Each structure stands twice: as C-alpha cells, then as structure tokens.
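Asker: Next comes the sequence, and after it the predicted model I'd like to discuss.
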Amino acid sequence: MPNKLVMIIRHAEKPIPGGPDLGVTEQGESDPASLTVRGWQRAGGLCRFFYEPPLPLGRPASIVASGVIKRDDSGTRSKRPSQTITPLARRLGLEPDVTHSKGQEQSAADAVRTAQTPVLVSWQHESIPALTAALVGGTGIAPQSWPDDDFDSIWVLEADEANVWSFSRERQALLDGDDTGQLTSGAASGQQRNGSF
C-alpha cells in the first residue's frame, strides 16, 4: 500500500444554463446550486463504488470536499462538491472536511496531506489541476485541465515512502453514458518528489 493514496473526483452533474435539467436539493426542491437528478444518481453510485472500490483505489478513511463559499469569488455558492460525497460519508460514518473552497487549493492540499489515507477529494473540475499541483509540489505530474463534460474520471495520486508521487486515472463507469474504456497511466502518468510531505 502506498504511503499516501489520494483519489480526486469532480463533483457530480450540475445544471447547464438554459438546459432542461434543474438542480435539486436532497429533498427534491429546486436549487440551481445543487446537483441535477443525474448528479444525485451518481452520488448514490459513488456510495456503493467507494465502499468496496477496485484496485488501485481504496475505501476512503477521510473525505475532503470544496466548501460552499468560494474564496475566489467565482460563480455561485455551489453545494455540489459536498452533495456528491454526502451519501458515501454517511455510509462510512465520516465527517467530511469542507473548511476549504475553490480558491484555497493550497490550504486544501495541506489538509489532504495530513488527512488519514486513503483520502477522497470532491472538487470543482477547473481547480483540480491547481489542487493536484499544490499537493504534489508542481505541475509536471498530472494533466493541466479537466474536460468540462467529464464527470466520470478519478485522478489517483500515490506517494511512496520517499515522497515520490505517481499519477494515474481511473473511471467510475457508474451511469449510462459514462466512458467504460480502460485507462492506463500512459502519457498522463508521472512522478514527482515532494519534500514537504
């Protein structure tokens, strides 16, 4: 088992401006800052998926999710990152750390680094590369963007005892339309030493 295992997901599906799918709360009330029905389906699927995950993943011992208040003043106060992991956190009996938000990737990375491993992170996709870079100490290990239409990927970061980080990407393949193709480390793989871990 690695010295540190971090699994990063994007929050589940959100409303598209002008689209037919509306955001809804867990109680079914309309809320544009919440997940869509499909997003709640994914959240439920993640509950089962991460309870007994396939290798190289692990059952989360801690969860970090972007908080509602965005510190970079961008966009709405999205509840989606925390909603995405709420069913799983309940099932595992974990209290997610939601004290950091978009715009606070460095402090979130510090929290992830000290959290009990394996760690599951749910974040806004456009800031996941910055979070990853803050965690491993540089930008050379993982992709520099997360596709807008990708709700299915899991970025897997592993640190060995020498603090050398490696990257791979896995798929959830939970819902109809998810990509079920196999991913390998391939061109997106890398290793990086982080002396601060």
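Answerer: Nice, I can see it.

Asker: going forward, measure contacts and count neighbours with C-alpha atoms only.
Answerer: Fine.

Asker: So residue 155 lies in a helix, does it not?
Answerer: No - counting by DSSP: H, G, I helix; E, B strand; the rest coil, residue 155 is not part of a helix but strand.

Asker: which residues does it contact?
Answerer: Residue 155 sits next to 7-9, 167-170 when contact means CA atoms under 8 Å, 6 or more residues apart in numbering.

Asker: Derive a PyMOL selection command for the buried subset of these.
Answerer: Typed into PyMOL, the line below selects the buried ones among the contacts of residue 155, using 16 or more other CA atoms under 10 Å:
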select buried, resi 7+8+9+167+168+169+170
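
Asker: so what secondary structure elements neighbour the lengthiest helix in the chain?
Answerer: In terms of residue count, the longest helix belonging to the chain (DSSP state H) is helix 37-51. Applying 3 or more CA pairs under 8 Å, 6 or more residues apart in numbering; DSSP states H and E, we find helix 37-51 packed against helix 80-92.

Asker: Could you give me the buried positions within the helix it packs on?
Answerer: 80-89, 92.

Asker: Ok, stretch 18-27 next?
Answerer: Neighbour count says stretch 18-27 has 21-25 buried, by 16+ other CA under 10 Å.

Asker: Kindly report the same for stretch 106-123.
Answerer: 106-109, 111-113, 115, 117-123.

Asker: ok, now stretch 56-70?
Answerer: In terms of neighbour count (16+ other CA under 10 Å), stretch 56-70 has its buried residues at 57-60, 62-70.

Asker: for the protein, what spans make up the helices?
Answerer: 37-51, 80-92, 105-114, 128-136.

Asker: Tabulate these (a markdown table), appending distance to residue 14.
Answerer: Conversion of those to a markdown table gives the following (distance: least, CA to CA, whole Å):
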| stretch | distance to residue 14 |
| --- | --- |
| helix 37-51 | 7 |
| helix 80-92 | 7 |
| helix 105-114 | 21 |
| helix 128-136 | 17 |
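
Asker: Please compare the first structure with the one that follows:
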Amino acid sequence: MGPHRILLIRHAEKPSAVFGSGVDADGHTDEASLAVRGWQRAGALAQRFSAPEDEHEGRLRPSTVYAAGAGKGNGSKRSMQTVAPLVAVLRACAQVRYETTYGKDDGAALMADVLMQTGVVLIAWEHKVLPSLVAHLPGAPNVPCAWPDDRFDVIWVFDRTAPGWSFVQQPQLLLAGDSASTIV
C-alpha cells in the first residue's frame, strides 16, 4: 500500500559565514556537522514532528525517518544530526524505523524503500537532491526545480491521492528569522 504522507525537509543550518562553525553533539568544532543554529532547529523540529496528531496541522509524526548517511565521498553528518533529537523522542514513546544506509545520491533506492513503508515517512536530505527525489513518486506532482541555498525552514508535504500525490509547502516558523513564504 505504501505511505499515506511523505514529508521532505532539508538538513538544518550548516557552517557558514552567517551561522559560524559546525559543532558535533559534544560541542567540538566539526565542519561536517550542524552549526549551532542548526542544532537549535533540530531540537525545534523534534517537538514539531513528535507533537500529538491534532497539533500543527496533524499527521506530522513519522513512523519512519530517513536521513542521508555519511559515507564515501560525503562525510556530512548534518541530515542525521537534524533528525537525531526527533528519533530519540519517538523511540522513547513509540516505535520508529530510522534509516541512514542511503547516501545522498542513492535517490532511486531510497524512494523505492520509502514507497514500501506505511503511515507517515519523513526524509531529511541534502537540499540540492530533494527536488529529484520527488520524480521517483508515481504520479509525482510538480515541485520547485531547486531548493534555495538559504532556506532551511520549509517542509514539503506529499499526500497520497487517487491519481498520485498532492503537494503543499509548510513554512516551519520555528526560529527567529524563519520565512513565512514558500519556495518558488
């Protein structure tokens, strides 16, 4: 049957001139990790996605979470770090499948696995790859062709419909400075 909802998010803020150095979970400088603001977003996302189903437009609590794994040619830990607080919360109160075996360029295999799941699926990935993942959905809707480099604050929501999938964007509005606009 497959999932009834798929949520796509970009990993949280990365090291930059604006957000400063990356730090690992122990606070050590690590450019393959999130910036401090990214860790703040990761914590806020944990609350957003673990909220009871009647809050935040409902049905955002995932039963399966995917994050791009760090591997050969890609040492980034940011996707995994973005969802780590959420996975910890979900594991404390319910069962959740957490998958990090796919690399950022394994889109076809990732989406084949996603389509075998049930319930709500959350995918945290590298922004340059996110639009191409949608093409693997049967009856895929049109989405923006690129995810902007400066946007960490949007959720792409895909709901199963009779002919394929519907698509809406939800601004996260979790941290100061988050935009209420969608990606065009």
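Answerer: That came through fine. Owing to the predicted nature of the structure, the values given are computational and were not obtained by experimental measurement.

Asker: where does the TM-score land?
Answerer: The TM-score (TM-score structural alignment, normalised by the length of the second structure) is 0.87; 176 aligned residues with a CA RMSD of 2.2 Å.

Asker: coming back round to it: quick one: work out the angle between the longest helix of the first structure and helix 80-92.
Answerer: 40 degrees (axes from the mean of the first three to the mean of the last three CA atoms, to 10 degrees).

Asker: what residues does helix 37-51 of the first structure touch?
Answerer: Contact with helix 37-51 of the first structure is made by 12-14, 21-24, 26, 58-60, 83-89, 91-92, 172, 174-175, as judged by CA under 8 Å, 6+ apart.

Asker: Residue 166 of the second structure contacts residue 139, doesn't it?
Answerer: No - counting by CA atoms under 8 Å, residue 166 of the second structure sits too far from residue 139 to count as a contact (9.1 Å).

Asker: so which of the helices of the first structure comes closest to residue 30 of the first structure?
Answerer: Closest to residue 30 of the first structure of these, according to CA to CA: helix 37-51, at 10.6 Å.

Asker: in the superposed pair, what's the mean gap between the closest one and the second structure?
Answerer: Superposing on the second structure and averaging over aligned pairs (mean CA distance after the TM-score superposition for the first structure), helix 37-51 of the first structure comes out at 0.5 Å.

Asker: Quick one: distance of that helix to the chain centre.
Answerer: Relative to the chain's own centre, helix 37-51 of the first structure is displaced by 13 Å; criterion: CA atoms, centre = their mean, to the nearest Å.

Asker: What about residue 154 of the second structure, how many residues nearby?
Answerer: 22 (other CA atoms under 10 Å).

Asker: same question, residue 2 of the second structure
Answerer: 15.

Asker: List the contacts of it.
Answerer: Here residue 2 of the second structure is in contact with 114-119 (CA under 8 Å, 6+ apart).

Asker: cool, and residue 77 of the first structure?
Answerer: 33, 68-70.

Asker: what do you get for residue 145 of the second structure?
Answerer: If you count contacts by CA under 8 Å, 6+ apart, residue 145 of the second structure has them with residue 131.

Asker: In the first structure, what sits opposite it in the alignment?
Answerer: Using TM-score structural alignment, the equivalent of residue 145 of the second structure in the first structure is residue 144.

Asker: gap between residue 3 of the second structure and residue 115 of the second structure?
Answerer: Distance of residue 3 of the second structure to residue 115 of the second structure, computed by CA to CA, to the nearest Å: 6 Å.

Asker: ditto for residue 147 of the second structure
Answerer: On the measure of CA to CA, residue 147 of the second structure and residue 115 of the second structure end up 22 Å apart.

Asker: what do you get for residue 64 of the second structure?
Answerer: 11 Å.

Asker: What is the burial count for the closest residue to residue 181 of the first structure other than its chain neighbours?
Answerer: Once flanking residues are discounted, residue 181 of the first structure sits nearest to residue 171: 8.0 Å by CA to CA, 6 or more residues apart in numbering. Counted with other CA under 10 Å, residues neighbouring residue 171 of the first structure total 17.

Asker: tell me which of the buried residues of stretch 18-27 of the first structure is nearest to residue 181 of the first structure?
Answerer: residue 21 (26.5 Å).

Asker: My read is that the closest one contacts residue 31, right?
Answerer: No - in this structure, residue 21 of the first structure is not within contact of residue 31 by CA under 8 Å, at 11.1 Å.

Asker: which residues does the residue lying closest to residue 138 of the first structure once chain neighbours are set aside contact?
Answerer: Of all residues not flanking residue 138 of the first structure in the chain, residue 192 sits nearest, at 7.7 Å (CA to CA, 6+ apart). The neighbours of residue 192 of the first structure, taking CA under 8 Å, 6+ apart as the test, are 136-138, 140-141, 164-166.
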